[in-house]
Structures are given as C-alpha cells and as structure tokens.
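**Q** Need a 3D model of the following:
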Amino acid sequence: MRVLLPLILLSTTAPAPAQTATATTQAALARIARLNPRVGAVLAVDPTALAQARALDRQRRTRGPLFGMPILLKDNIEAKGPLPTTAGSLALIDNVTGRDAPVTASLRAAGAVILGKTNLSEWANIRSGHSISGWSAVGGQTRNPHALDRNPCGSSSGSAAAVAAGMVDAAIGTETDGSITCPAALNGIVGLKPTVGLVSRTHIVPISHSQDTAGPMTKDVRTAARILTAIAGSDPADPATAAADAHRTDYLAALDPAALKGVRIGVLRFATGWSAPVDALFDQALAVLMAQGATLVDIRDLKGRDAIGPAENTVLMTELKADLDAYLATTPAAVRTRTLADVIAFNTAHAAQELALFGQETFLEAQQTRGLTDPAYIAARALSVRLAGRDGIDALLAANRVSALVAPTMPPAWMIDSVNGDQISGGGAGGLAAVAGYPHLTVPMGAVRGLPVGLSFIGPAWSEARLLGLGFAYEQASHRAIPPSFRPSVETSPGVAPLLLPAKDVH
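**A** Prediction:
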C-alpha cells in the first residue's frame, strides 16, 4: 500500500517579484507539481512552505546567506510542522515530532525555506541486502530522471532525483556508506559526505553513530559549499561534533578555479577496472586534472582492504540496534514501534505492504547483536577504522605525498529490478571514506549512454574546504553535468533501439 502524504499547496495569488522568497518557493512548488509524478522523488511538500517564504520576505534587515532557497530534506531528518519523519516506513507514519533537527534549524537560520520531504530507500537501505534502492512502503519507487526505468541508487534517492530533475537546486541527504555519493553520481549532481562530526545527527533516524552524517546534494559545487557553510557546526547533543566549530570555515571562500594547480593527487587504480566505459571517462577526467596543473600519482593497491567489509558489518549491525532503539524511545507516543524488535514485528504483521518485494534479514541480524560493550563489536570498530583511516586513506596520502585521492564513484544506473533487487556491477573507493568517517565529494564526470557517472575526491578528516576547491576547479574546467531527459529507457533511445530489434530474416 502506498500512503499518499500531502504533496502540493500552490498559492492562487499573483506571483511576487522574481527576487522574493515567495516567488522562488512558488516556482519550486510548480516544478514539483509538474515533474514529481514522473520521478517520485518528493514524498510531501510542507504546507507551511509559502508561509515560511512570506515571513522571510518580511525580514527587511536580516536576510541569511541562503535567503529564499527552497530545500528538500530526506525523510529521515526531522522538521517542525505537520509532516511525519518516516524513514520511508509505515511504522513511523505517525512520527510527527514537532521538532527541528539541528541541521534543519541551521538551514532555517540561514534563510532557507524547508520545502518538504524526499523519498528514500526504506530505513536508509539497511533493512535487507536484497533491497531495491529508492523504494519505500511510504513513497513507492523513486526513478532516475535520466532514464525512468533505471535506479536512482540510495538511500538518498529522492534528494538526488529531485535536484537532478530540476525541482530544487539543493536537498539534504544522509550517508552511512554511499547513501549521498552513490545517488548523487547516478543522477548527475554534486554530493558531499562530510567528515563524521562536522554536521549534527541529532533528530535524524540513525543507523550508525560511527558512520552516519548528513550532507548537501546540489546542482553544483558552489551550492554545496553554501549549504555546508550553513549546516556545519558543533551540537552539544551530538558528542561526535565537539570539534566541528574548530574546523568549520567559509567553504565558499575555498572555491578557486585554479585550485588544482601544483596539487599532487593520488589516482586509486585499484578502484577501477569494473567498467570499460567508466574507465574511459575517468581517463578523460584525469586529463582535465593534469591540464589544470595537477600532478597525478598512480596508486595500485591498498593492503588489508578486504578485511574492512566484514568488520564494518559487525559495527553497523551492533550500532543499528543500539542507536535505533535510542531514537525510537524519543518519538511521540503515537508511534507504537519503540524498539527494533517492535519494527520487525510491525513489518511481519504488515508483510503485504512492507515485505512483498524484499525481506528484513538485516534487521533480524542486527536484533541478535549484543550491544556496544560486546568485545567483538569493539574489536571490529577498532579494526575497520584503522584499516580505512590510519592504515588506509591517511597512509595512502602520506606515502604518495598527495593531498587528495580520486576514483570513479559508481557504475551507471542499473535497472529497477523487483525480482533480483539491486544489481550493482562495481564501485569506487567511497567505502574507505565512509568507514574512516572522512569526507567524500562526487562531481559529475560524464555519462555512459546518457546515464551519469561521478568523479570522487577523497581526503583526510576535516578536508572539506580542500575537496570542494578541487572539485570546483574540475567542474569549471570540465562542464560534464548533463540535463535530465526523462526518457522511458536507454533501450528506447534512437542510438540503441534499432540495434535491439529482432532479425528480419532467420534462416
């Protein structure tokens, strides 16, 4: 069953001048009304959006750096108002908390209009290893605006697709491992996963306090820098952010078209080889980096990286149970699912809506974990962060005397497959940054048969300004972003469809 939340409220009054927050918000609402039926990116528009915009227009003296910018939130991020925060699950359909997550409050303080909520892979894609990215019981299936039968990746599927489709210039996503950078790359936009601890996670439905973070998903690097400047900072309720105020900066000031000149960059060759067309685009991107003055250093291997995945899984399963139980305990009394065990039972009781396409075996695995004091969990966390961080990214940077690492982000979008679930044919080095808690920026790198792919910039902790500067210089020199076509399928494209027709003469 698909639950239809309130989608659109359009003013019947005459449009305001173009520079007003009201006019900007009205235009965004009109784009959502026109485009969202094809893409399914937006779960609900906040019915207070126009009131927010009009209030901003009345502020004549103090207008923030994001004045009037309509921004969508992934629906695991809380916002004051009548909309629930569902994480895509029917179990949280009554989760109207009446509170802003600090990231939401920071956006409002900077003058943004919180336009509404975007669809996501249900429970941020942690319920099952056989899931369909971009699907939730609340929102149905989000589609890739470059080919509507292709997957948008997840779990920040709706945030990416809404920006790519042109509904808004910016949305907020969240990532534990790939959930900002993968959908950003597959939808042809910019995505930044910040250092864990730069942006508050309070009042965001959690998976893992070791790896979770919110971050900007935007039409370009400049907009990402604007958003990050607004949302970065310490939050007393989130201990991981204790050092954020000491590290935050004006990220716009780091954007320099000449930022690549004289910079040594490590090329992660061990994160390539899974797609010849993507490798060809990667080689073109490397040529752009060199033309802009960068020195490239090939890096062929990283010892011990095969051990990261199993250790990360132990960490995620253990923290999922502990962190989700803690979050659910803070939800309103109307929410009957107060623990992960309750959610599992809810899904079983509502299997026709929740479990018809794929199961909840990852939830069941997490439910069996033994808590944050379990020695196996403690050892796994120490091992994973060491292999990905100190012995991983940090060691690669130091040994090769490079300032950042680059790799392809992900393969082109795969088909939406309700039989087999996600069928992913490869991936870059984003998992290293996710496990280490380090920043990862993806910028459009081109397209394979019209399906976008991204170029990843990865650096040490707190290096967002450097990565944004490098990504901006590449973006300005390459111009590889492509507009969405909303075509039904790659296979219906003029250059492909005739080649797929059956032979006329069979002997």
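
**Q** contacts, neighbours, all on C-alpha from now
**A** OK.

**Q** which stretches of the stretch 51-200 of the chain form helices?
**A** Assignment of helices within the stretch 51-200 of the chain using DSSP state H, counting those that start in this stretch yields the ranges 102-109, 122-125, 157-165, 181-187.

**Q** ok, and for the longest helix anywhere in the chain, which residues are buried?
**A** Secondary structure of the chain per DSSP state H: the longest helix is helix 308-328. Using 16 or more other C-alpha atoms under 10 Å as the test for burial, helix 308-328 gives 308, 311-328.

**Q** who's in contact with Gly173?
**A** The contact partners of Gly173, taken as C-alpha atoms under 8 Å, 6 or more residues apart in numbering, are 73-74, 156, 159, 179-180, 214-217.

**Q** should've said Ile114
**A** Counted by C-alpha under 8 Å, 6+ apart, Ile114 has contacts 46, 49, 52, 70-73, 104, 107-108.

**Q** Following up with a second sequence; could you model it the same way so I can compare the two?
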Amino acid sequence: MKSTPHVPSRAAMSGVLAAGVVVAGALSGCRAPSSAPEPFDVVEASIPEMRAAMESGRLTSRQLVMEHLARIARYEWQLTAAVSINPNALEEAEALDSERAAGNVRGPLHGIPVALKDNIHTTHIPTTGGSLAFEGYTPPYEATLTANLREAGAIIIAKAGLTEFANFMAGPPNQMPGNYNALTGYGLNPYDPRRDPREDRNDGRPALTTGGSSSGIGTAASFWAANVGTDTGGSIISPSNANMLVGIRPTIARVSRWGVAPVTLDHDMAGPMARTVTDAAIMLGAMEGAAPDPEDQATGRCEAPPGRDYTPFLNADGLEGARIGIPRAFYYEPVEVGGRSVGGLDEEAAALMAEAVAVLEAEGAIVVDPAQIPSFVDPDPEANFNTWPLCIGGHQAKGSDEGCAVNFKYGMKRDFDAWLASLGPSAPVQTLTELREWNLAHRDAGSMKYEQSRYDISDEMDVEADRARNAADMAKDSLLSQARGIDAVLEEYELDAIFTPGSRGAGLAARAQYPHIVVPFGFVANEPTPPFPEGFDARPAPFGVGFTGSACSEPRLIELAYAFEQATRRRVPPGGFR
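**A** Model prediction:
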C-alpha cells in the first residue's frame, strides 16, 4: 500500500494564511526604530516573563502577539496545531496596550496570547468541534471560561486543534487517531513531526502520538503562551504528557462548563495546558469564576482561592513532609484479575519512575510504597476498577453493553442534544441524529473518514428509558473510583496524593471527578506494535508523572507539582522550531 499524501484542508490553510497576512500587514506599517531594543524571544517564555517585559516597557502586547503569529505562519504547516486564527488579535492587543498605558491592567493575563480547544465557545472566532457540519460556525453566546479569560486580559489568538468533537465520534472498530478532525486533518507532535510509515497506518496520522482529544502541539511549539483543553477521560492529561507539558484536569465543575460542547457533563471538565506549573496555575485562576456560574450551578462545589490566585501555592519546598502514595498494582506492576494480567510498566519506564520516586524522597516527602488502591487489587472481577470499562465502541451498542459503563454514550445523547438546543436556530443541526445524518450525506466530502460508531451507540440511547441504567452505572463508577478508589487509598495511608506514571492516572481521576496534574519528567522509546519498518528511526516520546488528590485539592496538588518541577526541571523544548 502506498502512503496517501496529506493535503491540508481549507481550514488548516486559511489558518496559516491568516497568520501570515496579519503578520505581513503589521510589518508593512512598521518602521525600524533607530535604536531598536533587544527582541523578546517568545520560545519557552513563561507568562510571568512576558508580563514582566510588558510591565517594564520592553515589550508591548502587540509585539508579543506578532511574534507568536510569526511562529504560527512559519511552522503551522508542519504541525497543524490550529483550527482557526483570530484575525483581530493585533487590534485586541493594541487595545490592551492602551489600557495598560492608562493604568488599567485587567489581570495576570493582560495582553497574553492563549488558545482554546475548538469545542469552547468564542463569539469572535468560529467554534467548530472540528466537524465539517460546523465549519465556520459562530455560536450565539460565549463560554463562561472564555469570558473569564478575556476579562483577565487574555487574547484568544487561536482555536487549537482537537480530535473531532472531543473524540466521541469514532471509536472501535475504526478508532479515530488523536488530534484528527475532518476540518484540519491530523495534528503532528513537534517532538517527532513525521507521519506513521507503517502499512495500514500510513494515512497521514502521526508517528508519535499527540495524545487526545485536546491538543498541546501549539503550546509545546510556542505558538501561544498556554492553552485550554477539555477532559472527559484523559484528554487534558494525555496530550500534556505527549507534548511535555504541565496539564491540570480540575475537580468536576471547578471551572464552568457552560459554552463547552459536551460529551457528558458528569465527567467533562476544562483545564489548562502549559509549559510550566506556574503558567498552568495562572491559567486555572483566570478560568475559574469568582462566584458560582448561574448557568452551571455545580460550580459552587469548590471554593476558589482568594482572588482566584493559585500562585501562593507555588512552594518549592512543597514536598517536604508530604505523604505520597505509590499505587504499585496496575500503574507500576501488572495485576491479575479475571484470569488475565493488566497494567505494569516496561523496563525503561519502570527505571524512569524509580528515579522520580527517588526525587520525592530526596525532597523530603514521606513515600508510602506500596499504597494499593482497593478496587485495583480486588480479585473479584465484579469489584475491580480495571474490569469495568466504558462503553465507547461500536461493539458496545445496546444489547452488548452489560459489561461496561454507559455514562459516556448516555451523556452524549442527553447533553449533546441539550447543547445543540442552547444554540437555537443558528445551529447547523438540531440533534445528534441530524448530525449523524448530515455526516452520512456528506461522506464523499470527508465528513466521517473513520465512520461514527460512538455517535451511533450514543444516538440509540433513550434519555428517559435508560436513565435508571445510567444511574446504576454511575453508582458503580463512584464506588470503584471514589469510595474504594482514590478516597480509600488517601484515607487508609493518610496521603496528600498518589503518584502515577505518564498519563495513566488520568482515567481513574476523571471517572472519580477528581483533580489530576501531570508534570514533564523524561522520555521513553516510541516502540509501537506492530513495529515501525526497519530504517525508521523513531524519536523518543515525552513521559511525565502524575499527582492525583481528593475533590477540590488543586491548591495542594499545585504545591506538590511545583516542588517536583523545580527539583527536576526536565522539560525539554522540541527541536527544529526555533
């Protein structure tokens, strides 16, 4: 089979062209000053560094945005990090510069360019979910988190790529690759921006996973300062891990979900993705509301820190005396359940985690090893978390879904239809059924390259008739992930957090609705099965570590993550994008 050449979509090309036109237009009206100041290098620059440069007068927001737009124009064609670019970003920057000059600084992100996953409503840039049906669509209202960020002074420079509608379109038997959508095609990982050469996988997908369904590509490549992702079962943590970023999946509803296209509101949560814990903490505070959102009453669950400021928790000595649990079963070592072995690490990853645990001890943490999670070591398959999967494939339609939790497919029917209704008559389709039909009618245009098995199994759910089944499955989820999961292990060993490898801790935290933070730490070999062909020299994959805590424990987790980050400083920028 010959490799199919990748042809950038109209949306991808328009994003690159828009950035290029904006930069070219800006440069055409500039004259070089006689004594130009030393240019500000945005590559790997932190939000505090950008802010300090603007406060000192060395840099304007306009210049900062121009530098980022220039990087997008130069490298976007290699990576496909964006769905769309804000054509008014420079004008917004100039307005914020004027506000600063007048002594009005909105907040910690004043004049800082950030990106939002393209399932988060913006009314000044399209919100598409990556779907052909929503191409160019502008919703009638802004997401609460978007409003909060803009109120804090952020410039939404772009809508970041995503797996189409947060990866609940196409699952088995035709699993959609991470960061693929019908509008822009495949996103590529800047740590190895090549396409998979393997037979039957050479359709344009990346050789090195980008994670999913959020994109960390643009943040890793310094296209913007940071970005916001959304997470239903790992879609902030996985791409953060894959792109050597810090990712925070907050407690459910700490950040308002209003104006975010849903999979299931029982597990959906937006959170920051950034190059440092500091930047992620600043983003989280700006995203969170000062008071509960009347459009999302659950936002009253966690109290925001004073001033919505998480930076006081950036304590380099935060690991001193902290009790950190090492849940060996599944996460580090295989466990036998139901007659099969699940989990465990290969030799390389195990050695890396041993080094990470040694860092915890060197920084004064009390490491409890092992600290087993009861629902992970229970020999009864009916009581073990690892034998209670989610219904996320075409083979788990009604009648074949007794051994899996229905909440994702039930929630997609319930909450996606409600979201479409909130858009009013402007919505391209009115129901999930209509979206499925639209995709079928536009198959030849590329609307459903990987089919739509997840839409199919969701659309057959009956919100009323299946309510009791969903409630029962949610109760079992809560038992295994909370009462006999995270809550149990934290209480038994009096822990501040558990410590897990890579993005593996994301699934348990998401199903428990609890916070999780991943921090960059190292690299492991990219050795998929089946293997790459001989002669393909795969570059290593980023690999981080995760901290999971109880509900509303973000301040403590940020403290632990920051202390670990400062003790290690293992983030390495991707090569080839200077």
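
**Q** need the next SSE after the longest helix of the first structure, C-terminal direction.
**A** The element immediately downstream of helix 308-328 of the first structure (helix or strand, assigned by DSSP states H and E) is helix 340-349.

**Q** Read off where that following helix ends up in the second structure.
**A** Alignment of helix 340-349 of the first structure against the second structure: residues 432-441, by TM-score structural alignment.

**Q** where exactly do the helices run in the stretch 351-500 of the second structure?
**A** Under DSSP H, counting those that start in this stretch, the stretch 351-500 of the second structure gives helices at 374-377, 407-422, 432-441, 453-459, 467-478, 487-493.

**Q** Which among the ones you listed is found nearest to Ala102 of the second structure?
**A** Ala102 of the second structure lies closest, by C-alpha to C-alpha, to one member of the helices of the stretch 351-500 of the second structure: helix 407-422, at 38.6 Å.

**Q** quick one: secondary structure of the counterpart of Met217 of the first structure in the second structure?
**A** Taking TM-score structural alignment, Met217 of the first structure has Met273 as its aligned residue in the second structure. Three-state call for Met273 of the second structure (DSSP: H, G, I helix; E, B strand; the rest coil): strand.

**Q** For Met273 of the second structure, which non-adjacent residue is spatially closest?
**A** Gly247 (4.5 Å; C-alpha to C-alpha, 6 or more residues apart in numbering).

**Q** Kindly provide the distance from that neighbour to Thr209 of the second structure.
**A** 16 Å (C-alpha to C-alpha, to the nearest Å).

**Q** more crowded one of those two?
**A** Gly247 (33 against 25; other C-alpha atoms under 10 Å).

**Q** Is the more buried one in contact with Gly234, as I believe?
**A** No: here Gly247 of the second structure does not reach Gly234: they are 10.3 Å apart, not a contact under C-alpha atoms under 8 Å.

**Q** quick one, strands of the stretch 401-507 of the first structure?
**A** Using DSSP state E, counting those that start in this stretch, the strands of the stretch 401-507 of the first structure run over 404-408, 440-448, 451-458.

**Q** Could I have the buried ones of the contacts of Gly173 of the first structure as ChimeraX selection syntax?
**A** To isolate the buried ones among those in ChimeraX, judged by 16+ other C-alpha under 10 Å, type:
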select :73,74,156,159,179,180,214,215,216,217
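
**Q** Looking at the contacts of Gly173 of the first structure, which two lie furthest apart in space?
**A** Leu73 and Ser179 (13.8 Å).
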